[in-house]
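*Asks:* Compute the structure for the input listed below.
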Amino acid sequence: MTAETETQPTAGSCCSSTGSCHGGAADAVEVGVTTVYKVSGMTCGHCEGAVTAEVSALPGVTSVKAVAATGEVTVVSTTALDAEAVRAAVDEAGYELVGRA
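*Replies:* Purely as a prediction, here's the structure:
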């Protein structure tokens, strides 16, 4: 699954007005390509961390969330990533990229 995503404050929330109740980086707008991959072999938090570290090192990656329980790795990047680069990163972490979820 690949989709362009944009995170903005929800209308009616405390952040939807001109001023912000939070301040700082938490109010940043994140725009990019979100892709969910299926990875086999992850069984724990250590596995999630290893995959996250390797995939995070790819150029253009802004966010990675690996979930061992589902075998899914959600990646946000500035542009679409090369599938072979993602496969190599997952392989370097010691796991297998099955494909897109």
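*Asks:* switch to C-alpha atoms for all contacts and neighbour counts from now on
*Replies:* Fine.
*Asks:* Quick one: the helices in this protein, in order.
*Replies:* Ranges of helices within the chain are 45-56, 83-93, based on DSSP state H.
*Asks:* Let me have these in CSV, extended by mean neighbour count and distance to Thr5.
*Replies:* Shown next, in CSV, are the helices of the chain (neighbours: other CA atoms under 10 Å; distance: least, CA to CA, whole Å):
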stretch, mean neighbour count, distance to Thr5
helix 45-56, 19, 18
helix 83-93, 17, 19
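*Asks:* ok now the longest strand along the chain, how far from the chain's centre?
*Replies:* Using DSSP state E to define each element, the chain has its longest strand at strand 30-40. Offset of strand 30-40 from its chain centre (CA atoms, centre = their mean, to the nearest Å): 5 Å.
*Asks:* Return the set of buried residues in that strand.
*Replies:* Across strand 30-40, burial judged by 16 or more other CA atoms under 10 Å covers Val31, Gly32, Val33, Thr34, Thr35, Val36, Tyr37, Lys38, Val39, Ser40.
*Asks:* one more to line up against the first:
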Amino acid sequence: MCNACSCGTADTATTETTSETTTDPFAAAETAVFSVTGMTCGHCVSSVTSEVSRIDGVSAVDVDLASGSVTVTSERPVGRDVVRAAVEEAGYQLVDA
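*Replies:* As a prediction, this is how the structure comes out:
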């Protein structure tokens, strides 16, 4: 069981990278990388991936648990405050630049 966070999952903390992609060959891609604190297991990664993927225009989300980085690819620039709100909805914190 993951005791490092409050997600309550039976998963243990592991190094994990996940990616969720929807492709549109005609869309120009914008990429931004954010740092997130508090992720300790696969469930944490899934939660952040799910919430950030819901942002309008986001085509891919790549979360690296080991580094705490979240790479967001979108059709147009996505505001930091929008990403922050999604990360907080998942239960984690965006690190201020």
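*Asks:* which one of the helices of structure 1 lies closest to Glu4 of structure 1?
*Replies:* helix 83-93 (17.0 Å; CA to CA).
*Asks:* What is that closest one packed up against?
*Replies:* Applying 3 or more CA pairs under 8 Å, 6 or more residues apart in numbering; DSSP states H and E, one finds that helix 83-93 of structure 1 makes contact with helix 45-56, strand 96-100.
*Asks:* Out of those, which gets nearest to Glu84 of structure 1?
*Replies:* Set against Glu84 of structure 1 and scored by CA to CA, these come closest in strand 96-100, at 9.6 Å.
*Asks:* Which residues does that closest one contact?
*Replies:* Met1, Thr35, Val36, Tyr37, Lys38, Val39, Ser40, Gly41, Val86, Arg87, Val90, Asp91 (CA atoms under 8 Å, 6 or more residues apart in numbering).
*Asks:* which position in structure 2 aligns with the second one?
*Replies:* The criterion is TM-score structural alignment: under it, Thr35 of structure 1 has Ala32 as its aligned partner in structure 2.
*Asks:* Test my guess that that match contacts Thr73.
*Replies:* Yes. With contact defined as CA atoms under 8 Å, Ala32 of structure 2 counts as touching Thr73 (6.6 Å).
*Asks:* Near the aligned residue in structure 2 for Gly94 of structure 1, how many other residues are there?
*Replies:* In structure 2, Gly94 of structure 1 lines up with Gly91, judged by TM-score structural alignment. Neighbourhood size, Gly91 of structure 2 [other CA atoms under 10 Å]: 18.
*Asks:* State the distance from Gly91 of structure 2 to Thr31 of structure 2.
*Replies:* Remark: distance between Gly91 of structure 2 and Thr31 of structure 2 (CA to CA, to the nearest Å) = 23 Å.
*Asks:* contacting residues around the closest residue to Ala29 of structure 2 other than its chain neighbours?
*Replies:* Once flanking residues are discounted, Ala29 of structure 2 sits nearest to Glu75: 5.1 Å by CA to CA, 6 or more residues apart in numbering. Counting by CA under 8 Å, 6+ apart, Glu75 of structure 2 touches Ala27, Ala28, Ala29, Glu30, Gly57, Val58, Ser59.
*Asks:* No further questions, thank you.
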